[in-house]
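Asker: sequence unknown, structure follows:
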């Protein structure tokens, strides 16, 4: 099978979990020697193609790449792309069915006779709701696919993880049935976080640790259900209610492969938290009236006390309606008083339609005691929040979840909560105008809250911190000296002479980089483009030390005094005085060395030295687009080098201290303004302070 599969260089990079240029480096560095990179066996569109079996043998022999399951992943791609094998849909359906079967039995499927595998499928799925037809359709290929299922489950450590890996490849293969209307990973993660908050809130309100099952009337391929059920910290016995039907067979196999309970709803209104997307994954775009009709079906099926989260096009859920039919449908939904919160999300969250905006609706109990004229909903606008690294910022998610939980309460609950994102919208305003829910939102008139004196305590801490902050003298002494020509040397010449060494950065998986508050111990500071360009303070991003050592055995740390720099998106640099940091590519390191053992680092002859504290601003001052060998950097007189380096280091320390003080002042201003206006902070009459 692998002999017949041809891989391009981008294919090799994707399967080996490295960036595309890395494979070109492998090919160049290992062109000769006892174990050369495989030679291409064909060309397509001017690009070389390599025999998959040759590449697999080479990667396993050299130990390169970041994918321990490289052979298994290549084999799965070979099976699904094999022109001589079963059709694509049959291959994917059969492989996911066998993985579902592996979660049911202990022995390897490859050791069983094909008829025994069919008997097991019939035993697991006597009503043929998800598995039997797909296994039977493999026909003569069944034995080979059983071996593949064993290989995939073993390499992924679990059948469910193997199914997730298969579905992650759907965008490459262009399976429109699995990609149409699919949400980006950041949107799916946000939905899972909000649903998790709803589950915890409902359990807390009921005074129990048990959580209601999840229900999805339009599950598609199960992206939302899999994201929520996969949260180990949330559900002890994950259960999903999924309708029976041919269009729901894949989601049943997907969830079942994880070992989660999947069943059809026993009756209308069965206690469950509904989470769904309209239109579902696999369906094409729908007009606003059709979307609202599907949402209306969800609302009609909600029993008292039942909650639901719906993801759909913003044009139907929160924007100005596109037609009278859609306006009438949304007005009818608003009159039910079941819409507790609506959240507008940024563009770019629908993979195949990046310009489309989506929105969330959170549905809950109506308030029959509230007159129709006084009914309300909460609207949050997150259209300006950009996901970073495939996730929304943690603080944004946490605050949105607390806003949503408060919106599900009574009018008194809303009045007591200080909302960060949500705004109060009287239903009568929207019904009268038929316009955008976001445009109709207005600030809540009263937002008193009780935060257990946290705001007052924090304000006092900030005042004490600012008042007591030491400001040591810079201790920089200067005197007038004779003017002299500025000596400049091209950086390329310094590198050629060994005075400066260029050290590449580390290609980190974004999933391994965390905020400094997310890694409790053993963290290593990450320096990259955000730190160099001033978007993030050094030390805010870290990587776990053990994770870095395990996943990046060839990883490099900085040394004290290294200059970390980047040319993208513009030249920028800083001096890493402490050292022992991880430099994230495309950032690199300039390290001062010496040609002779007796020379000081950066020595340029007897009368000059390159000083890191001068080299960094020289690099940052270069014109965008110029090549680094032509950069001219200044040389400091040798007898002044140590003194100027120490003085500039103290100046930079003072600059960092001043920026930190400015941040504390800004936080104090915000804390005082928010605290006083919400009533949790009062200014003392007898003097300054809080």
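Answerer: Nice, thanks for sending it over. In this text, all values refer to a predicted model and were calculated from it rather than measured experimentally.

Asker: hey, let's count contacts and neighbours off CA atoms from now on
Answerer: Fine.

Asker: scan the chain for its longest helix.
Answerer: In the chain, with assignment by DSSP state H, the single longest helix is helix 641-678.

Asker: may I see the buried residues of that helix?
Answerer: Across helix 641-678, burial judged by 16 or more other CA atoms under 10 Å covers 641, 644-645, 647-651, 654, 661, 664, 668, 671-672, 675-676, 678.

Asker: how about residues contacting stretch 198-217?
Answerer: The contact list for stretch 198-217 (CA atoms under 8 Å, 6 or more residues apart in numbering) reads 225, 234-235, 238-243, 265, 271-276, 298, 405.

Asker: helices of the stretch 151-300 of the chain, start to end?
Answerer: Applying DSSP state H, counting those that start in this stretch to the stretch 151-300 of the chain gives helices spanning 159-168, 170-173, 176-179, 185-206, 223-229, 249-257, 288-301.

Asker: quick one: which of those helices is nearest residue 609?
Answerer: helix 185-206 (48.9 Å; CA to CA).

Asker: just the buried residues of the closest one, please?
Answerer: Buried residues in helix 185-206, counted by 16+ other CA under 10 Å: 185-202.

Asker: now do the contacts for the residue nearest the centre of the chain.
Answerer: The residue lying closest to the centre of the chain (CA atoms, centre = their mean) is residue 390, at 2.3 Å. By CA under 8 Å, 6+ apart, the contact list for residue 390 reads 185, 186.

Asker: can we see that at 10 Å?
Answerer: 184, 185, 186, 187, 188, 189, 510, 511 (CA atoms under 10 Å, 6 or more residues apart in numbering).

Asker: for residue 141, which of the helices of the stretch 151-300 of the chain is the nearest?
Answerer: helix 159-168 (18.2 Å).

Asker: that closest one - contacts with which helices or strands?
Answerer: helix 70-81, helix 88-102, helix 142-156, helix 223-229, helix 249-257 (3 or more CA pairs under 10 Å, 6 or more residues apart in numbering; DSSP states H and E).

Asker: next up, a second structure to put side by side with the first:
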């Protein structure tokens, strides 16, 4: 039976997308407008409404968003199918039709033009409608929209490889392979094709001097819907130089047929923690060169399957031309005792070239730090060492920012550290370990157990830290000396206050709020000369955070009123309850993120340093706090300042300047103190500490300057004072 569009139901979230507002706004409309459509299904917590009635109400009340195009209105009809596979078949059908049309126009060179997708009448009607829309919306854009919505709807059922990680895996494979050309890339568990698409973007252009044969993209997936989507996606987006072949098959359990030609690169994110992967029926499989994987080690079955696909080439070193694989695996695969024998066999054969520990949050499941294994085809002469890289500390903000939110991943730092280690460079978090040292009772390949997070502290480092510490002490003393003469007034002082809202109405200041910038426009790291720093709500919690955007784009956006840039002397307020702060801007220009406000004062009526001193007081923020949503925020307009003449404001502002200088000196001193403490602790823990001048109470040191061990009896006698002496 064909799908009846008049019975299509939508949730509050879908209505919010149609209207271009938040879900809370839709809930408010339901309460405030008696004519808002009544629910036709769902539950009290998640009601559903008739799409046609909702669209009519939004049009009548002029609440349809300008950005809510035809695709936004089409998606609720697709979602109303209420089945993952039916929705997926629609997405695959649209992709197949668009890919077939593109190939017929000569825009693509592919292994085939269309993959059959069986559709029922309701699904076919949606495919036809989407293909008609693609004529105006664009074929690739239409397919991407539907695919992103489908993956987002079923994010807990379909694990995808994040695009930055896919790009990184392709870069690692290129570095490990060396200068050899890449003609064939495979993914035996391709899912929606993200890894193969990253490979196509890296190797689709033939290198100078190589043959002009198109890049071969080979994919397998046991889910027929996913394999159909991957096939269409690669045909649409892989470019003109790709031959695509995606098959619906279980790479482990189906009859193993080696590729018609050896594979140059394999990128794979295989299923993890599977028990029913074919342990019994595959007991005599010829792929288990390094041992039959135990039932609990399905990941090692995938590793051996991947190795069996690789081209042995002329050599399989980091600079050779043999096949290379990069596989994403759970961290337990590197250490579980059940897989020790297979890991040892892979090491002896020279198959494992590197193991990389990623930060938690780099890919699903986001709560653990996954590993990347860099594998090569076995060579007659195996390598002498394995590169182990720990990138778990490559984050933009400290892990204490929020208990419910993982800090941002610094993909640039991860890539630099890995590629430097693969090229033989030295640095923190990476080490080259001899194979003989790894072949022990455990054969543990966990990078954190071998790679130090930071380089050893040198004597010159200690001298520099002590110099910085002494300078910090002097700066703190100088900053505090001018404040030491201040005292508190006895008794109660009654001074009037004025709210920021009142100051705004009196035109003594103007307020502009920052916006949430698209993630693709934000860069991380040191701000370059052609960049503009970005102030976010995390600035008060993670001062190490460095984010920036392009200066030209920021200035144009400021002129167009899209988001504000700061100027010297503006007061900036972070209006999140957990990171509330206010200060006078001295590092302008900077862009402002979500929940960050710019207050520009009239200098003839307000002193900015005085205003910042009043606004930043914690009790002021508590009184102006709002708890109307799940996240506590501070209403900037409800903050108060003292009502004082401009001359007194300026006097108070001068005191606030000195206070800020002292806070800055204390923060710098605290940072140096932590570095100094960490360095000395590391020296103590490794037995590398020495004394240049010994205390008379300690036993004499050896000529090398290293401390001698002290007998336990001497320690007890030294810690227990004799009678009549003060401890």
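Answerer: That came through fine. What you see is a predicted model, and the numbers here were worked out from it, not measured in a lab.

Asker: so what number do they get for TM-score?
Answerer: Once superposed, the chains reach a TM-score of 0.68 (TM-score structural alignment, normalised by the length of the first structure), with 592 aligned residues with a CA RMSD of 5.4 Å.

Asker: from the contacts of residue 390 of the first structure, pick the one nearest residue 149 of the first structure.
Answerer: residue 185 (25.7 Å).

Asker: just send the contacts of residue 390 of the first structure back as TSV, with distance to residue 635 of the first structure too.
Answerer: Output for these, formatted as TSV (distance: CA to CA, whole Å):
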residue	distance to residue 635 of the first structure
184	50
185	49
186	48
187	51
188	53
189	51
510	38
511	41
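
Asker: out of the residues you listed, flag the one nearest to residue 632 of the first structure.
Answerer: Nearest member of the contacts of residue 390 of the first structure to residue 632 of the first structure, counting by CA to CA, is residue 510, at 33.7 Å.

Asker: tell me which residue of the second structure lines up with that closest one.
Answerer: Using TM-score structural alignment, the partner of residue 510 of the first structure in the second structure is residue 519.

Asker: circling back: how about JSON lines for the helices and strands packed on helix 159-168 of the first structure, with mean neighbour count and distance to residue 346 of the first structure added?
Answerer: Below are those laid out as JSON lines (neighbours: other CA atoms under 10 Å; distance: least, CA to CA, whole Å):
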{"stretch": "helix 70-81", "mean neighbour count": "21", "distance to residue 346 of the first structure": "34"}
{"stretch": "helix 88-102", "mean neighbour count": "24", "distance to residue 346 of the first structure": "33"}
{"stretch": "helix 142-156", "mean neighbour count": "21", "distance to residue 346 of the first structure": "33"}
{"stretch": "helix 223-229", "mean neighbour count": "23", "distance to residue 346 of the first structure": "18"}
{"stretch": "helix 249-257", "mean neighbour count": "25", "distance to residue 346 of the first structure": "27"}
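
Asker: closest to residue 546 of the first structure out of those?
Answerer: Closest among these, using CA to CA: helix 142-156, at 21.3 Å.

Asker: can you give me the strands in the stretch 1-150 of the first structure?
Answerer: In the stretch 1-150 of the first structure, the segments counted as strands under DSSP state E, counting those that start in this stretch are 6-7, 42-44, 47-51.

Asker: closest to residue 485 of the first structure out of the ones you listed?
Answerer: strand 47-51 (52.7 Å).

Asker: what about the longest strand in the first structure?
Answerer: With secondary structure taken from DSSP state E, the first structure has its longest strand at strand 339-347.

Asker: number of residues surrounding residue 392 of the second structure?
Answerer: 22 (other CA atoms under 10 Å).

Asker: could you find the closest non-adjacent residue to the equivalent of residue 419 of the first structure over in the second structure?
Answerer: The alignment partner of residue 419 of the first structure in the second structure, by TM-score structural alignment, is residue 427. Leaving out its chain neighbours, the residue that sits closest to residue 427 of the second structure by CA to CA, 6 or more residues apart in numbering is residue 455, at 7.0 Å.

Asker: from residue 428 of the second structure, how far out is the one you found?
Answerer: According to CA to CA, to the nearest Å, residue 455 of the second structure and residue 428 of the second structure sit 5 Å apart.

Asker: swap in residue 73 of the second structure?
Answerer: In terms of CA to CA, residue 73 of the second structure sits 51 Å off from residue 428 of the second structure.

Asker: try residue 228 of the second structure
Answerer: Residue 228 of the second structure is 43 Å from residue 428 of the second structure, by CA to CA.

Asker: and for residue 335 of the second structure?
Answerer: Residue 335 of the second structure is 22 Å from residue 428 of the second structure, by CA to CA.

Asker: next: residue 14 of the second structure.
Answerer: Noted for residue 14 of the second structure: a distance of 47 Å to residue 428 of the second structure, by CA to CA.

Asker: neighbours of residue 278 of the second structure, how many?
Answerer: 15.

Asker: sorry, back to before: the more surrounded of residue 14 and residue 428 of the second structure?
Answerer: Comparing residue 14 of the second structure with residue 428 by other CA under 10 Å, the one with more neighbours is residue 14, at 20 against 16.

Asker: in space, what's closest to the more buried one - neighbours in sequence excluded?
Answerer: residue 76 (7.2 Å).

Asker: next: residue 164 of the second structure.
Answerer: residue 411 (7.2 Å).

Asker: try residue 654 of the first structure
Answerer: residue 474 (7.6 Å).

Asker: I figured the one you found hits residue 651, correct?
Answerer: Yes - with contact defined as CA atoms under 10 Å, residue 474 of the first structure counts as touching residue 651 (6.6 Å).

Asker: ok, back up a step: ok, of the contacts of residue 390 of the first structure, which one's closest to residue 32 of the first structure?
Answerer: The shortest approach to residue 32 of the first structure among those belongs to residue 510, at 33.2 Å (CA to CA).

Asker: if you skip the residues just before and after it, what's nearest to the closest one?
Answerer: Per CA to CA, 6+ apart, closest to residue 510 of the first structure is residue 389, 6.1 Å.

Asker: tell me the contacts of that neighbour?
Answerer: Applying CA under 10 Å, 6+ apart, the residues near residue 389 of the first structure are 185, 186, 509, 510, 511, 513.

Asker: tell me the contacts of the second one?
Answerer: Spelled out, it's residue 186 of the first structure. 192, 348, 349, 386, 387, 388, 389, 390, 391, 392, 393.

Asker: still on that earlier bit, dump the helices of the stretch 151-300 of the first structure to TSV, plus distance to residue 308 of the first structure.
Answerer: Converted to TSV, the helices of the stretch 151-300 of the first structure look like this (distance: least, CA to CA, whole Å):
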stretch	distance to residue 308 of the first structure
helix 159-168	25
helix 170-173	28
helix 176-179	24
helix 185-206	9
helix 223-229	13
helix 249-257	19
helix 288-301	8
